[in-house]
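Trainee: Sharing a model that was predicted from the sequence below.
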Amino acid sequence: MKHSIKVNGNQATVFLADKLYVRDASLLRDDVLEIIDRGVTNIRIDLSGLSYIDSSGLGTLVTINKRTKEKNGRLVLRGAQGLPFELIKRTRLDRVFSIED
């Protein structure tokens, strides 16, 4: 998985590409939690380039969502499609996350 983070003030956009597996999920979690702890609490994660996500990746998104809420921020998932979107719906995480097209 490849990811990049663009920070602008109190907001950050995380771009994900390829597949999100357990090893990559921990790297992503560490990177995003670090910026949240620095005060960037409004996070948008762009999933439009993601073709697969496993349970570790979903768990990472849940952790990021929890941390943003603890810091009075917000996580928004954007561009989810295909298998990642189906897994989010099947696990009913679409009821937990804010999701944009």
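Mentor: Here it is on my side, so go on.
Trainee: hey, let's count contacts and neighbours off CA atoms from now on
Mentor: Will do.
Trainee: show me where this protein has strands.
Mentor: Along the chain, the stretches classed as strands by DSSP state E are 2-8, 11-20, 42-53, 74-78, 98-100.
Trainee: closest one to residue 28 among the ones you listed?
Mentor: When these are compared for distance to residue 28 using C-alpha to C-alpha, the nearest one is strand 2-8, at 7.4 Å.
Trainee: Which residues outside the closest one are in contact with it?
Mentor: Strand 2-8 is contacted from outside by 12-18, 28, 40, using C-alpha atoms under 8 Å, 6 or more residues apart in numbering.
Trainee: Pick out the most distant pair among those residues.
Mentor: Comparing all pairs in the contacts of strand 2-8 by C-alpha to C-alpha, the longest separation belongs to 18 and 40, at 25.1 Å.
Trainee: Give the residue from these two that has the larger number of neighbours.
Mentor: Neighbours per residue, other C-alpha atoms under 10 Å: of residue 18 and residue 40, the larger number sits with residue 40, 20 against 15.
Trainee: Now do the spatially closest residue to that one that is not a sequence neighbour against residue 78, distance only.
Mentor: The spatial neighbour of residue 40 that comes closest, neighbours along the chain excluded (C-alpha to C-alpha, 6 or more residues apart in numbering), is residue 10 at 4.4 Å. For residue 10, the distance to residue 78 (C-alpha to C-alpha, to the nearest Å) stands at 18 Å.
Trainee: try this one next to it:
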Amino acid sequence: MKHTINISGNQATVFLTDKIYVHDASLLRDDLLDIIAQGVTDVKIDLSELTYIDSSGLGTLVTINKRTKERNGSLVLAGAKGLPFELIKRTRLDKVFTIE
């Protein structure tokens, strides 16, 4: 997985590509928690180029969602499709996340 983070004020847009496995999810979580600690409250994650996400990746999204809400912010998932979108729906996380 490759991820790119663009920050503007208290907002960040994260672009994910390829697949997220355990090691990738850990790196992504650490990077996102760091930017949230620096004052970012609103995070948008673009999943349009993501082809797979495992349970640890979904757990990272849950963690980031919780952390942004604790700071009166939000997490938005954009462009989810294919298997990642199906996994989000099957785990009923589509009821938890804001999805565009």
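Mentor: Noted; the coordinates are in hand. Just so it is clear, the structure is predicted and the values come from calculations on it, not from any experiment.
Trainee: Report the TM-score for the pair.
Mentor: Structural agreement between the overlaid chains, expressed as a TM-score with TM-score structural alignment, normalised by the length of structure 2, amounts to 0.99; 100 aligned residues with a C-alpha RMSD of 0.3 Å.
Trainee: Including distance to residue 69 of structure 1, could the contacts of strand 2-8 of structure 1 go into CSV?
Mentor: What follows is the contacts of strand 2-8 of structure 1, written out as CSV (distance: C-alpha to C-alpha, whole Å):
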residue, distance to residue 69 of structure 1
12, 15
13, 16
14, 17
15, 20
16, 21
17, 25
18, 27
28, 18
40, 12
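Trainee: Out of those, which end up buried?
Mentor: With burial judged by 16 or more other C-alpha atoms under 10 Å, the buried subset of the contacts of strand 2-8 of structure 1 is 12-17, 28, 40.
Trainee: Residue 37 is in contact with the residue nearest to residue 40 of structure 1, correct?
Mentor: No: counting by C-alpha atoms under 8 Å, residue 37 is not a contact partner of residue 10 of structure 1; they are 11.3 Å apart.
Trainee: quick one: contacts for residue 88 of structure 2?
Mentor: Shown here is residue 88 of structure 2, whose contacts under the criterion C-alpha under 8 Å, 6+ apart are 58, 94.
Trainee: repeat that with 6 Å
Mentor: By C-alpha atoms under 6 Å, 6 or more residues apart in numbering, residue 88 of structure 2 lies in contact with residue 94.
Trainee: Aligned against structure 1, show me the partner of it.
Mentor: In structure 1, the residue paired with residue 88 of structure 2 is residue 88, using TM-score structural alignment.
Trainee: What about the residue lying closest to residue 63 of structure 1 once chain neighbours are set aside, how many residues nearby?
Mentor: Nearest non-adjacent residue to residue 63 of structure 1, counting by C-alpha to C-alpha, 6+ apart: residue 29, 7.7 Å away. Neighbours of residue 29 of structure 1 under the rule other C-alpha under 10 Å: 17.
Trainee: quick one: what's aligned to residue 68 of structure 1 in structure 2?
Mentor: Residue 68 of structure 1 maps onto residue 68 in structure 2, with residues paired by TM-score structural alignment.
Trainee: Quick check: buried residues in stretch 37-49 of structure 2?
Mentor: Counting neighbours by 16+ other C-alpha under 10 Å, one finds that the buried residues in stretch 37-49 of structure 2 are 40-48.
Trainee: nope, stretch 83-98 of structure 2 is what I was after
Mentor: In terms of neighbour count (16+ other C-alpha under 10 Å), stretch 83-98 of structure 2 has its buried residues at 84-85, 87-88, 93, 97.
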